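K.L.:
curious how this folds, go ahead:
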Amino acid sequence: MPVPRAQFHDLKDRAVLITGGGSGIGAALVEGFVDQGARVAFVDIDERASLDLVERLAAPLYIPADLRDIDAVKKAAQTAATALGAIHVLVNNAARDDREPLESVTEESWDESQAVNLRHLFFMSQAIAPHMRQAGGGSIVNFSSIAYLLNMAEIPAYATAKAAIVGLTKSLAGKLGPDNIRVNAILPGMIVTERQKRLWLRDADIAGMQERQCLKRSLTADDLVGPCLFLASACSSGMTAQTMIIDGGAL
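P.N.:
As a prediction, the model looks like this:
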């Protein structure tokens, strides 16, 4: 059953940049902002999925980039600002939850995890902040995860990155608040996407999380769209440096 979606009228014609927007949660976010009438650009490394999304929605601007490359991050930010004007909303969504237990982590795999899951959030925010100042303010929404709160043994590097995003969110909120730029974080629980089912989630995993949750159903990418729209909109104008957990009541 589709998740009902409210209309946030102040998002109409707002310039929005979303990272990792080609598939999964990111694609749902792109569609959600497009449905609000926002002018949307998204960054993704997966060209096929991204072009399919652009064709289906016939609205967003796709910017191909590898977010592990900081020069590419800065160029993507400038491309979005050139195409859309001053950016009002940045959604730092891109991530990859590789499983790698303590014994298997190497220097290279640790650095890769931080590059994929953490580093680009800072540098994209740094690149977009001047454009938000030009717009008179804005909203940055960082995607973290409840994973670091669950003592999950197989994801030490990923959990570290997701915990660090909360600290980054609060620090950026302190720095950018005087410029009327709000910074908040969303912490999803188990979101059942096709990629998750293909790589990690088995029926027993899904059933186990549903048993733990207050809401006895699987959460999907659509469950994150409304909270993200709220944080991007004027409805949350007094809210910054906060975290919003969307996990069906698992914690």
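
K.L.:
make it CA atoms for all contacts and neighbour counts henceforth
P.N.:
Will do.

K.L.:
what about the nearest residue to residue 236 once chain neighbours are set aside, how many neighbours?
P.N.:
Closest residue to residue 236 in three dimensions, ignoring its sequence neighbours and counting by C-alpha to C-alpha, 6 or more residues apart in numbering: residue 230, at 6.3 Å. By other C-alpha atoms under 10 Å, 16 other residues sit near residue 230.

K.L.:
by contact count, what packs against the strand or helix carrying residue 230?
P.N.:
Assessed by DSSP states H and E, residue 230 sits inside helix 222-232. Contacts defined by 3 or more C-alpha pairs under 8 Å, 6 or more residues apart in numbering; DSSP states H and E place helix 222-232 against helix 24-35, strand 138-143, strand 181-188.

K.L.:
also this sequence, please, to line up against the first:
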Amino acid sequence: MAITAVYPDLRDRPVLITGGGSGIGAALTEGFVRQGSKVAFIDIADAPSNALCDRLEREAGVRPLFVKADLRDIEALRAAIHYAEAAHGPALVLINNAARDDRHDIAAVTSEFWDANQAVNLKPHFFTAQAVAEGMKKAGTGSIINFTSTSFMINLGTLPSYAAAKAGIIGLTKGLAGALGKHGIRVNAIAPGWVITERQQELWVTEEGLAAHVAKQCIHEVMKPDDIVGPCLFLASDSSRMLTAQTMIVDGGFL
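P.N.:
A predicted model of the protein is given here:
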């Protein structure tokens, strides 16, 4: 990963990332580790998370803290956050990155599927923020970054429950920003476009489909996970101290 900017205020700052073991989350974990932050991430998958920790310890000389938890289990999520904060101190940066963009047909969606989908893609965003808010209030500062998506903005029809959750994240972001701003806590959202992770490559990318998408971007380059790191570092740092309740679209100009 190429480091394009260094934010001195992020050094030693406790950072908590959900879904930080693979995809965009892994790039974020590495980005903050290379800023010198105290990084903890929550993920459900052992193998990629441990491999990431091993690589960063080898390359950067620092091992992030991996805490295994299922975000759908709110008590387990709270316990994971408590464990991370016991190790690093109260989180002053929270990045709600974890998500599952499984495709689904309207006719096939059951009540159980809907609840399970929202339990991954929307519900944890609130409860992670709730869990770290008191520590941020005591510190008088904090940055919460919620990951939404451009999928609902472009009327993508292959994942309506996911799109509903991602639209809800923007409302949640604005509501949290209004409630927490008086305590010095900023809450913003990042809306990535089509970022080509390993999961995307394995499940949904075709040469023709990707070429057509990139052709509609202003910047005709394939977006990679590393492209999301810089915007996230900026929102986490004091450089954006008066920026809150906003959604930053990072899509190469597709919209």
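
K.L.:
picking up where we left off before, can you list the neighbours in contact with the helix holding residue 230 of the first structure?
P.N.:
For helix 222-232 of the first structure, contacts defined as C-alpha atoms under 8 Å, 6 or more residues apart in numbering pick out 2-3, 5-6, 8, 11, 25, 28-29, 32-33, 89, 138-141, 184, 186, 188, 236, 239, 246.

K.L.:
and these, which are buried?
P.N.:
Taking 16 or more other C-alpha atoms under 10 Å as the criterion, what is buried in these is 8, 11, 25, 28-29, 32-33, 89, 138-141, 184, 186, 188, 246.

K.L.:
for residue 197 of the first structure, state which of the residues you listed is nearest.
P.N.:
Lowest distance from residue 197 of the first structure to those (C-alpha to C-alpha) belongs to residue 25, with 13.6 Å.

K.L.:
counting neighbours, what do you get for the closest residue to the closest one other than its chain neighbours?
P.N.:
Excluding the flanking residues, the one nearest residue 25 of the first structure by C-alpha to C-alpha, 6+ apart is residue 221, at 4.7 Å. Residues lying near residue 221 of the first structure (other C-alpha under 10 Å) number 19.

K.L.:
and the strands in the first structure?
P.N.:
Ranges of strands in the first structure, per DSSP state E, are 15-19, 39-44, 61-64, 89-92, 138-143, 181-188, 243-246.

K.L.:
go through stretch 243-251 of the first structure and flag the buried ones.
P.N.:
For stretch 243-251 of the first structure, the neighbour count (16+ other C-alpha under 10 Å) marks 243-248, 250 as buried.

K.L.:
nearest to residue 21 of the first structure, of those residues?
P.N.:
The closest of these, once distances to residue 21 of the first structure are taken by C-alpha to C-alpha, is residue 246, at 19.1 Å.

K.L.:
follow-up on the earlier one: now the helices and strands packed on helix 222-232 of the first structure in TSV, with distance to residue 100 of the first structure?
P.N.:
Listed next are these as TSV, based on distance: least, C-alpha to C-alpha, whole Å:
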stretch	distance to residue 100 of the first structure
helix 24-35	22
strand 138-143	21
strand 181-188	20
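
K.L.:
of all those, which one is nearest residue 132 of the first structure?
P.N.:
Among these, strand 138-143 sits nearest to residue 132 of the first structure (C-alpha to C-alpha), with 5.5 Å.
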